[in-house]
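Peer 1: how does the following fold in three dimensions:
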Amino acid sequence: MNAPHDNGALRASLQALPRALRTLHKALIDVETVYFGAVGSALEHLHLITNHPHFAWLQPMSALMAALDEALDEPDKLSAQAAAGWRAAIEELVGPGAPDGTGFRAHYLVLLHDAPEVAMAHGALRQLLAPLPQRLR
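Peer 2: This next block holds a predicted model:
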């Protein structure tokens, strides 16, 4: 599939990513919560996700999602280079790019193989990344 070249196509391709990332992030949280055990109320669950060491490995993905949301809120034109940068940043987390060094990938790969909902969300994200331009090596 050809990479989108105009700003509208780039923006449309990038705007599909936050929903796919949130779906994947939720699937990861759901599986980790099952591994963790009973969490109590929704507020207690949120507190655990944001503060407990068991969930800390998810923080790089949370930060990336927030940064992408901020970037997409900007009315500025998006370059192919910027789109390639977002693709690379996501691929550093979920593959096939080189791991980002945070330890995210090791935990992620376990859940990718253990949880069908994570594998399905991963596949949906990969489909959205495919048409984005890649960084030149």
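Peer 1: from now on I want contacts and neighbour counts done on CA atoms only, so please keep to that.
Peer 2: OK.
Peer 1: and the gap between the most centrally placed residue in the chain and G103?
Peer 2: The centroid of the chain falls nearest to L21 when counting by Cα atoms, centre = their mean (4.1 Å). L21 sits at a distance of 18 Å from G103 (criterion: Cα to Cα, to the nearest Å).
Peer 1: one more: Y35?
Peer 2: The spacing between Y35 and G103, counted by Cα to Cα, is 18 Å.
Peer 1: who has more neighbours out of those two?
Peer 2: In this view Y35 and G103 are compared by other Cα atoms under 10 Å, and G103 has more residues nearby, 13 against 10.
Peer 1: pretty sure the more buried one is touching L58, no?
Peer 2: No: contact criterion Cα atoms under 8 Å: G103 and L58 do not qualify, at 9.5 Å.
Peer 1: leaving out chain neighbours, which residue sits closest to K77?
Peer 2: Spatially, and ignoring its direct neighbours in sequence, K77 is nearest to N7 (6.0 Å; Cα to Cα, 6 or more residues apart in numbering).
Peer 1: before we compare anything, build this one as well:
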Amino acid sequence: MSDDLAKRAAELSTALRDLHKALIHAEAGDDPAYANPYTLLFDVIGNPRFAWLESLSQLIVVLDEARADKENFSAEILADAARSAGRLIGEGEDHDAPFRLRHLMAVQNAPDVAIATGKLRAALVRLT
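Peer 2: You can find the predicted model right below:
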């Protein structure tokens, strides 16, 4: 994997993880039960309240696993990940409508989500 490809993949991965974190905190809101980070972790894993984040979680895992395989990581894999990320936040005609709706609600209610979304969009632009 070239240094440039590795740098662009790392930027996308970081932007996706930052959005994921912001969305988790936005979904948790001010619920006092989530003051305990272990409660939050277990609910992110198993509570239906957070299930809508699964597609983003899976994208992060797929991208990071692919990045770890430096010999086989390619520009095509990165482009696929970028397209998947774009679909999640509403880019393209085949976007993920259920995720997009929840994402838009979070953008309106949580400035951290809006900032993380902007960083992801900027990363996606640099990949094109």
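Peer 1: ok now do the residue nearest to K77 of structure 1, which residues does it touch?
Peer 2: Residues counted as contacts of N7 of structure 1 (Cα atoms under 8 Å, 6 or more residues apart in numbering) are K77, L78, S79.
Peer 1: what helix or strand does the alignment partner in structure 2 of H122 of structure 1 sit in?
Peer 2: For H122 of structure 1, the aligned residue in structure 2 is T117 (criterion: TM-score structural alignment). Using DSSP states H and E, T117 of structure 2 maps to helix 111-127.
Peer 1: for that helix, buried residues please.
Peer 2: In terms of neighbour count (16 or more other Cα atoms under 10 Å), helix 111-127 of structure 2 has its buried residues at D112, V113, A114, A116, T117, K119, L120, R121, A123, L124, L127.
Peer 1: contact partners of that helix?
Peer 2: Outside helix 111-127 of structure 2, the residues that touch it by Cα under 8 Å, 6+ apart are 8, 11-12, 15-16, 18-19, 22-23, 26, 79, 82, 86, 89, 106-108.
Peer 1: if any of the residues you listed are buried, give me the ChimeraX selection for them.
Peer 2: Buried residues within these, by 16+ other Cα under 10 Å, are selected in ChimeraX with:
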select :8,11,12,15,16,18,19,22,23,26,82,86,89,106,107
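Peer 1: what residues in structure 1 pair up with the longest helix along structure 2?
Peer 2: Under DSSP state H, the helix in structure 2 containing the largest number of residues is helix 3-28. Residues 8-33 of structure 1 are matched to helix 3-28 of structure 2 when aligned by TM-score structural alignment.
Peer 1: could you do stretch 38-51 of structure 2 as well?
Peer 2: Using TM-score structural alignment, the residues of structure 1 aligned to stretch 38-51 of structure 2 are 43-56.
Peer 1: list the buried residues of the matching stretch.
Peer 2: For stretch 43-56 of structure 1, the neighbour count (16+ other Cα under 10 Å) marks H45, L48, I49, F55 as buried.
Peer 1: nearest to D73 of structure 1 among those residues?
Peer 2: Nearest to D73 of structure 1, judged by Cα to Cα, of the buried residues of stretch 43-56 of structure 1 is I49 at 25.4 Å.
Peer 1: just to check, that closest one is in contact with W57?
Peer 2: No: look at I49 of structure 1 against W57 with Cα under 8 Å: they stay out of range, at 10.0 Å.
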